[in-house]
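Asker: my questions concern the predicted model and sequence given below.
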Amino acid sequence: MTITASAPPKTRRVVFPFTAIVGQEEMKLALLLNVIDPKIGGVMIMGDRGTGKSTTIRALADLLPEIDVVVNDPFNSHPNDPDLMSDEVRQMVESQTTLPIVKKKVTMVDLPLGATEDRVCGTIDIEKALSEGVKAFEPGLLAKANRGILYVDEVNLLDDHLVDVLLDSAASGWNTVEREGISIRHPARFVLVGSGNPEEGELRPQLLDRFGMHAEIHTVKEPPLRVKIVEQRAEFDRDPQAFVDKYQSQQEALQKQLVEAQKRLNQVNLDYELRVNISEVCSELDVDGLRGDIVTNRAAKALAALEGRTEVTKDDISKVIVLCLRHRLRKDPLESIDSGYKVQKAFSRVFGVEMPEES
């Protein structure tokens, strides 16, 4: 039995359209690639205040197509994929119970800075567990974020322990809560997006390394572009619905492109020679571990899928390699060279291409 329901357009909060956002191409590309392949491991967005970080992430969540979820399930369980189901839903499937299904917008969970671990991971009601013999679990934000986007603003101000918990869940796709010998786990597969302002301090290197991609955004300098952004915002604030309607066809086209890219992803091929070259770049830059190689491979495939191809090119790797590696280089406090430039330089040498002019 399938119940199809979605919020009527008038009652849903109107969000600034993703396709209307001017500039910030690096951030937009990183977010889209993570939506196509969440296993890339999330995005860390570092940039100045007031550069549209939160606006872009809300716009991305609004852009994504509705998903099928099991009715009244706190984990947004997938009706067919066991890896995205809670234990209760899996038991219902095994006992061949008919699952009521509803269509739902992709959830975007905003993690407040003062959140406690219980609020994030969920809590086990020990009294109920002992007196009634049932696993009484109160789901947290990770449960709500399953199959959605988890956004942490000012991630560099968040307690390191909590950042660790988020990164563990994002990497494994599961959240485990243990207390007094009782253990509960549930699916927690989400796109983790962190943002921060470099002035407020950097994230510890070992935490930064676990974000799949690192996008740097800067305040737009060109006066005509700044004027365009200000005018757009004013137009949206004046009549949000009319502004959204104006971009509706572009939004639908991008949504369709994302859905097709997700379907195409498994067919994308990355040539052995290109894979060796990627690893040579990582080796030359002295990148610790193999995360850099893995993420660059995944991101290049996701970009090829986004552009409607099944074969990765040098150009795809060129567009993603800085995003995937710049935050993994060892920092030398005395060095003034930008890490993105170093990655680009190593890429150009290994792949035998010329450095882009703007570098």
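Answerer: It's in.
Asker: could you use CA atoms for every contact and neighbour count after this?
Answerer: Will do.
Asker: please enumerate the strands of the chain.
Answerer: Using DSSP state E, the strands found in the chain span residues 43-47, 67-70, 101-104, 108-110, 122-124, 137-139, 149-152, 174-179, 182-187, 191-196, 213-217.
Asker: relative to Arg330, which of those strands is closest?
Answerer: Each of the strands of the chain has some distance to Arg330 by Cα to Cα; the shortest is strand 213-217, at 14.6 Å.
Asker: the structure to be compared is supplied as follows:
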Amino acid sequence: MSERNLLFPFTRIVGQEEMKRALMLNIVDPGVGGVLIRGEKGTAKSTTVRSLVQILPEVPSSKGCRYHCNVSDLRNLCEECKQRLSEGGLDSEMRQMEVVELPLNATEDRVSGSLDIEHILSTGERSYEGGVLAQANGNLLYVDEVNLLDDHIVDLLLDSAAMGRNYVEREGISFSHPARFILVGTMNPEEGNLRPQLLDRFGLAVDIVGNNDPDVRMEVIRRRLAFDSDPEGYTESCAEDTEMLRRTISDARGAVKAVDISDDVIHSVARISIRFGIEGHRADLAMVRAARANAALEGRDRVETSDLEKTAGLVLRHRLKSGQFEAAVFRQEDLLRCLRGY
């Protein structure tokens, strides 16, 4: 049985539609900026993220590259691929995107990689041992319990995700490689929160809770028992749905940059940010990208107001300013009133 068949199928996860939508939007357009999933234990956070490997698309990759550089993005190649390109060209192959998981106790060297200073000084050749960020390039990087990581490690991840490159410097010697990945973090707020400065760096955020509908909870139990009794058979029973969703996401990735965004939509985004008191422009850009990705995912070539209705809350929720005595709460009805001009 393949490793993928040991994972509960993404298409059979009950409910949690916002979480699934946020993850798919980032796969369609990694520029959305990643997603932070906050919720109590036992709400399928880790199960859902790990199952994404079943629906991640294939991407063009430089054959033999240890950073699996994307040959369709020549501006962001590693030094080895740039040299091969200048010497006659790159051989490409299609590869499946992966979910790379960061260990909770990872050190800075384990994350960013390390330089062998002794080898460099004795031979004059740079020797770099890749870390998690090297593995994550072109993939999805999953950090469970992100709120329990040291702040400087979270900073390192977010900086690399924003710049698309990982920089390593030791004893005055520096090295860099592409590090373009989709960052997904999960956390239980009961175990502590991220600093506001770090929260703002995630493009989207989802707050999830367990479902209190007995029928829904029964369905969760039924599906889990069916999977546990025959993982391979259960996965095979929904293989057609899984492949259909994977193709939908792949098609949306190819079409997203051509989706039209009118000035009216951009004006609505600006008005929303002002109405909700959002500082800076990071949220505005994330809102536009998320709405465009949603339109592509739904097979449309133009962003509509409905796309903002479905995605703006994911961008705003973790950026709202709290009052002196109470936490800020996002209300969908406030968003709808803003979109309708009152």
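Answerer: Perfect, thanks for sending it. What you are looking at is a predicted structure, and each value in this text was computed from that prediction instead of being measured.
Asker: quick revisit: so can I have a markdown table of the strands of structure 1 showing mean neighbour count and distance to Met85 of structure 1?
Answerer: Putting the strands of structure 1 into a markdown table (neighbours: other Cα atoms under 10 Å; distance: least, Cα to Cα, whole Å) gives the following:
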| stretch | mean neighbour count | distance to Met85 of structure 1 |
| --- | --- | --- |
| strand 43-47 | 25 | 25 |
| strand 67-70 | 21 | 9 |
| strand 101-104 | 19 | 13 |
| strand 108-110 | 19 | 19 |
| strand 122-124 | 20 | 17 |
| strand 137-139 | 17 | 14 |
| strand 149-152 | 25 | 17 |
| strand 174-179 | 16 | 11 |
| strand 182-187 | 17 | 6 |
| strand 191-196 | 24 | 17 |
| strand 213-217 | 24 | 27 |
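Asker: for Met27 of structure 1, find the nearest of these.
Answerer: Where the strands of structure 1 are weighed against each other on Cα to Cα, the nearest is strand 213-217, at 5.4 Å.
Asker: quick revisit: how about JSON lines for the strands of structure 1, with distance to Gly308 of structure 1 added?
Answerer: Written out in JSON lines, the entries for the strands of structure 1 read as follows (distance: least, Cα to Cα, whole Å):
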{"stretch": "strand 43-47", "distance to Gly308 of structure 1": "23"}
{"stretch": "strand 67-70", "distance to Gly308 of structure 1": "22"}
{"stretch": "strand 101-104", "distance to Gly308 of structure 1": "27"}
{"stretch": "strand 108-110", "distance to Gly308 of structure 1": "27"}
{"stretch": "strand 122-124", "distance to Gly308 of structure 1": "40"}
{"stretch": "strand 137-139", "distance to Gly308 of structure 1": "39"}
{"stretch": "strand 149-152", "distance to Gly308 of structure 1": "24"}
{"stretch": "strand 174-179", "distance to Gly308 of structure 1": "31"}
{"stretch": "strand 182-187", "distance to Gly308 of structure 1": "30"}
{"stretch": "strand 191-196", "distance to Gly308 of structure 1": "22"}
{"stretch": "strand 213-217", "distance to Gly308 of structure 1": "22"}
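Asker: which of the ones you listed sits closest to Ala20 of structure 1?
Answerer: Checked against Cα to Cα, the stretch from the strands of structure 1 lying closest is strand 213-217, at 17.0 Å.
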